[in-house]
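Visitor: model the structure of this input:
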Amino acid sequence: MSVVFEKSPLWQRVMPMFRGFDGPLAFAVFMLVCAGLLTMYSSGYDHGTRFVDHGRNMLLAGTILFVVAQIPPQRLMALAVPMYTLGVALLIAVAIFGITKKGARRWLNLGIIIQPSEILKIAMPLMLAWWFQRREGQLRPLDFLVGGLLLAVPVALIVKQPDLGTAILVMTTGLSVLFFAGLSWKLIVPPVLLGLVGIGLLVWNEPALCADGVRWVVLHDYQQQRICTLLDPSRDPLGKGFHIIQGMIAIGSGGVTGKGFMQGTQTHLEFIPERTTDFIFAAFSEEFGLIGNLLLIAGFLFLVLRGLVIAMDAPTMFSRLLAGSVTLIFFTYAFVNMGMVSGILPVVGVPLPFISYGGTAMVTLGLGLGILMSIAKARRLVQS
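Guide: Okay, the predicted model is just below:
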């Protein structure tokens, strides 16, 4: 007698993999992805294969999200030390025999060209969350000092490349873990106040500090030029200040309602440099105006708030710290990009999540979202 085993339909085998996914988070990502595809088509349809490649990168990020979401937080914790160690080792290798392009040594040839600093965007919060999980219930000031040293090593190596944008992102994720772990306000407020005073003095003394022939010993020449250009873009309107000036013109010309889809003159007459990458927010603003900007900002705020809710409800300290710091990656990306395009922050080469073209950044976003989904799934399994 033969026994016939009926194989269940594919959808019935796949659906359990989506069980526990956070619906509001998925909805926020979907809306931002739609905005990204719409904007990329308008700004990049005549820019080679940018639109098609952007869609491919999003599919890759979605696949990474789905795969990482299946990994329980406990297994993610086991990856912390290996990922951090590998990332730091590769950064040291870059410093010794990395590839130099346009005055920056950021890449490594391992058969394929990689940028090891990107690994630290995820490895850094993983490592610090692992460290504070081990010290849970017995945290001392020394533990925060160790955490600060773990953060300082890769940040210093990335700054040396130099790559200020990535260094800011890695430092932000690390500092957010220290903050969420319970770092005292007494240690947070003084540096913040000192920074605000420094910014005020910089703005006040801009004519003298940015005069021809004056050199700042603590920064590279190009970093000094970026700050001086931010303070007064008209100093070099056809050179260093061109990006900021054209970005502000595009944003302002969009008005309240925008010029309409594919109707942006600054964009399509190619006045906006890097219109599909770092300055795509200017192209978006020109075509969709203030209303479009408010909706886009609302989408990012919803994504960030939902990530923080997932962090608050996470079942372990490791999950809470990791979810909170990963969420702030999205906030930092969006805030820095919109700030530099709007002329309130220096141009540091940070993409706008889901909107800007870029494969490496999209992979990082997919990893981050996968981690959030994994933690959300773990929380719901505990509750059930």
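Visitor: only C-alpha atoms for contact and neighbour calcs from this point on.
Guide: Noted.
Visitor: what does the helix or strand encompassing Ala378 rub up against?
Guide: Using DSSP states H and E, Ala378 sits within helix 359-383. Residues outside helix 359-383 that contact it (CA atoms under 8 Å, 6 or more residues apart in numbering): 19-22, 54, 57-58, 60-73, 118, 121-122, 307, 310-311, 313-315, 319, 323, 326-327, 330, 351, 353-354.
Visitor: filter these to the buried ones?
Guide: 20-22, 54, 57-58, 60-71, 73, 118, 121-122, 307, 310-311, 314-315, 319, 323, 326-327, 330, 351, 353-354 (16 or more other CA atoms under 10 Å).
Visitor: for the stretch 151-300 of the chain, what spans make up the helices?
Guide: Ranges of helices within the stretch 151-300 of the chain are 164-180, 185-204, 206-209, 221-231, 242-253, 265-268, 280-312, based on DSSP state H, counting those that start in this stretch.
Visitor: dump the ones you listed to a markdown table, plus distance to Leu10.
Guide: Below are these laid out as a markdown table (distance: least, CA to CA, whole Å):
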| stretch | distance to Leu10 |
| --- | --- |
| helix 164-180 | 39 |
| helix 185-204 | 52 |
| helix 206-209 | 65 |
| helix 221-231 | 54 |
| helix 242-253 | 48 |
| helix 265-268 | 45 |
| helix 280-312 | 30 |
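Visitor: and this one, please, so the two structures can be compared:
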Amino acid sequence: MAESAMTRRGERERYDIKLLQVDWGFALVLALIAGIGALVLYSVGGMSWEPWAYNHVLRFGLCFLFMIVLALVDLRWWMLLAYPAYGVSLLLLVAVELVGDVRMGAQRWLEIGSFSMQPSEFMKLSIVMALARWYHEAGTKDAVLSWKLLIPFAMIMAPVLLVAHQPDLGTAMLILLTGITVMIVAGLDWRIIGTAALGGAVAIPFFVLFVMHDYQRKRVLTFLNPEADPSGDGYHILQSKIAIGSGGLLGKGLGLGSQSQLSFLPEKHTDFILAAVGEELGFLGAFTVFALYALAVFMALRIASLSHSHFGRLAAAGVTATFALYVLINGAMVMGLAPVVGVPQPLLSYGGSVMTTVMIGFGLVMGVKVHRYQELPRTQSFLSHFE
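Guide: Okay, the predicted model is just below:
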């Protein structure tokens, strides 16, 4: 009955019908990832719900409910808010430059009374929405090869440069790679992709030598040879490798990991939680986590492919790309395959800002699934979206 109701426009607007169209399997996968995160946080917190596991579960529960509510929101509202959200996020990044709070040598936070926020986290979603709307309203030729491609390129580079200047190279890289992914999915000409890739490869050595801050350059050199300074800059990577390697096939067991329990492993509840998973749950535990991540990415991309609107396809694909990049960058960092850039593992690591933005993004993905039959007009007029 629900499926036949989805074919009738009036019936599709009923909230009970919309709730039936929510991808509850996808929601279950996200809950399983967050559940494993809570289990490991309970362990590395000294087999206690405090200080991390309880807050992790509470945050996920609230974000999960918010995600379901957002899934019921008409895609026209998402599209209508795309440019304003991008504009506000960009202004907040400028505000960080002017009056941002400095912590651990980086100016990334805005303090509003007792409330603290990182605008760069919200830009990760805003850039996806803004690019999805631009490509939805642009012509096919404009998306493939046209001078108008300078517009989405500028939309990407403005926040990338602001975030990189904070400095926050990890987040800047995420925004850049997500934006490029959306452009490629939208149909970017392969000649541009090839030329950009070649230019980027040539520019990397100059970027490392002349653009990066000293500590960022040191991280790259440490990644290439962490054993050169085992008690200094190479400490994070070496301890992470030791933790993962010592876990073996089945792991040492919850609460029994020496690296995490004795605090040899740095940032065990945030950036390096995956190393704690490897140590205490072993190869099978880490493999299960990555399998769930892969399943979540596959299911989200499938949702993107079902959308009848170009905006829905690109928005869902962009959110999924951000999520996948989180997983890949953090996984490579923890295993010593990439420099340490301070990117957490989504839903697994402890932290409110990343979880909130990831779940809001998945609310959009869920909304694309619920409203997959919706056709959005290709027009610049705001009001025409609701005719």
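Visitor: TM-score for these two?
Guide: Here the superposed chains carry a TM-score of 0.88, computed using TM-score structural alignment, normalised by the length of structure 1; 358 aligned residues with a CA RMSD of 2.2 Å.
Visitor: quick one on the thing from earlier: so which of the helices of the stretch 151-300 of structure 1 comes closest to Ile113 of structure 1?
Guide: Within the helices of the stretch 151-300 of structure 1, the stretch nearest Ile113 of structure 1 is helix 164-180; the backing value is 17.3 Å (CA to CA).
Visitor: just give me the match in structure 2 for Met340 of structure 1.
Guide: In structure 2, Met340 of structure 1 lines up with Met333, judged by TM-score structural alignment.
Visitor: run the angle between the helix or strand encompassing that match and helix 169-185 for me.
Guide: Assigned by DSSP H and E, Met333 of structure 2 belongs to helix 310-334. Helix 310-334 of structure 2 and helix 169-185 are oriented at 140 degrees to each other (axes from the mean of the first three to the mean of the last three CA atoms, to 10 degrees).
Visitor: mean shift between helix 310-334 of structure 2 and structure 1?
Guide: Compared with structure 1 after fitting, helix 310-334 of structure 2 has a mean deviation of 0.7 Å; criterion: mean CA distance after the TM-score superposition for structure 1.
Visitor: what angle do that helix and helix 214-224 make?
Guide: 70 degrees.
Visitor: how far does helix 310-334 of structure 2 sit from its chain's centre?
Guide: Its chain's average C-alpha position is 6 Å from that of helix 310-334 of structure 2, according to CA atoms, centre = their mean, to the nearest Å.
Visitor: may I see the buried residues of it?
Guide: 310-331, 333-334.
Visitor: list the residues that contact the counterpart of Met171 of structure 1 in structure 2.
Guide: Under the alignment defined by TM-score structural alignment, Met171 of structure 1 corresponds to Leu176 in structure 2. By CA under 8 Å, 6+ apart, the contact list for Leu176 of structure 2 reads Ile156, Met157, Val160.
Visitor: what's the local residue count around the second one?
Guide: Per other CA atoms under 10 Å, the neighbour tally for Met157 of structure 2 reads 15.
Visitor: and it, what is it in contact with?
Guide: Residues near Met157 of structure 2 by CA under 8 Å, 6+ apart: Leu176.
Visitor: which residue in structure 1 lines up with it?
Guide: Mapped onto structure 1 by TM-score structural alignment, Met157 of structure 2 lines up with Ala152.
Visitor: in structure 2, what residue corresponds to Phe330 of structure 1?
Guide: Phe330 of structure 1 maps onto Phe323 in structure 2, with residues paired by TM-score structural alignment.
Visitor: so Glu111 of structure 2 lies in a strand, does it not?
Guide: Yes: assignment of Glu111 of structure 2 by DSSP: H, G, I helix; E, B strand; the rest coil places it within a strand.
Visitor: corresponding residue for it in structure 1?
Guide: When structure 1 is aligned by TM-score structural alignment, the residue opposite Glu111 of structure 2 is Asn109.
Visitor: what's the residue nearest the centre of structure 1 in contact with, if anything?
Guide: Centroid-nearest residue in structure 1, with CA atoms, centre = their mean: Tyr333, separated by 3.7 Å. Applying CA under 8 Å, 6+ apart to Tyr333 of structure 1 gives the contacts Leu169, Val350, Pro351, Leu352, Pro353.
Visitor: equivalent analysis for Gln345 of structure 2, please.
Guide: For Gln345 of structure 2, the contact set (CA under 8 Å, 6+ apart) comprises Thr270, Asp271, Ile273, Leu274, Tyr326, Val327, Asn330, Gly331.
Visitor: just checking, Gln263 of structure 1 touches Phe288?
Guide: No: look at Gln263 of structure 1 against Phe288 with CA atoms under 8 Å: they stay out of range, at 9.7 Å.
Visitor: which one's more surrounded, the two?
Guide: Higher neighbour count among Gln263 of structure 1 and Phe288: Phe288, with 27 against 14, using other CA under 10 Å.
Visitor: in the helix holding Ala378 of structure 1, which residues are buried?
Guide: In helix 359-383 of structure 1, counting by 16+ other CA under 10 Å, buried: 359, 361-380.
Visitor: and the counterpart of Leu321 of structure 1 in structure 2, how far from Met123 of structure 2?
Guide: Using TM-score structural alignment, the partner of Leu321 of structure 1 in structure 2 is Leu314. Separation of Leu314 of structure 2 from Met123 of structure 2 (CA to CA, to the nearest Å): 16 Å.
Visitor: now Ala138 of structure 2
Guide: To Met123 of structure 2, Ala138 of structure 2 is 22 Å away according to CA to CA.
Visitor: between those two, which has more neighbouring residues?
Guide: Met123 (27 against 16).
Visitor: quickly find the element holding the more buried one.
Guide: helix 119-137.
Visitor: so which elements touch that helix?
Guide: helix 75-99, strand 106-112, helix 150-164, helix 169-185, helix 310-334, helix 352-370 (3 or more CA pairs under 8 Å, 6 or more residues apart in numbering; DSSP states H and E).
Visitor: right, I'll leave it there.
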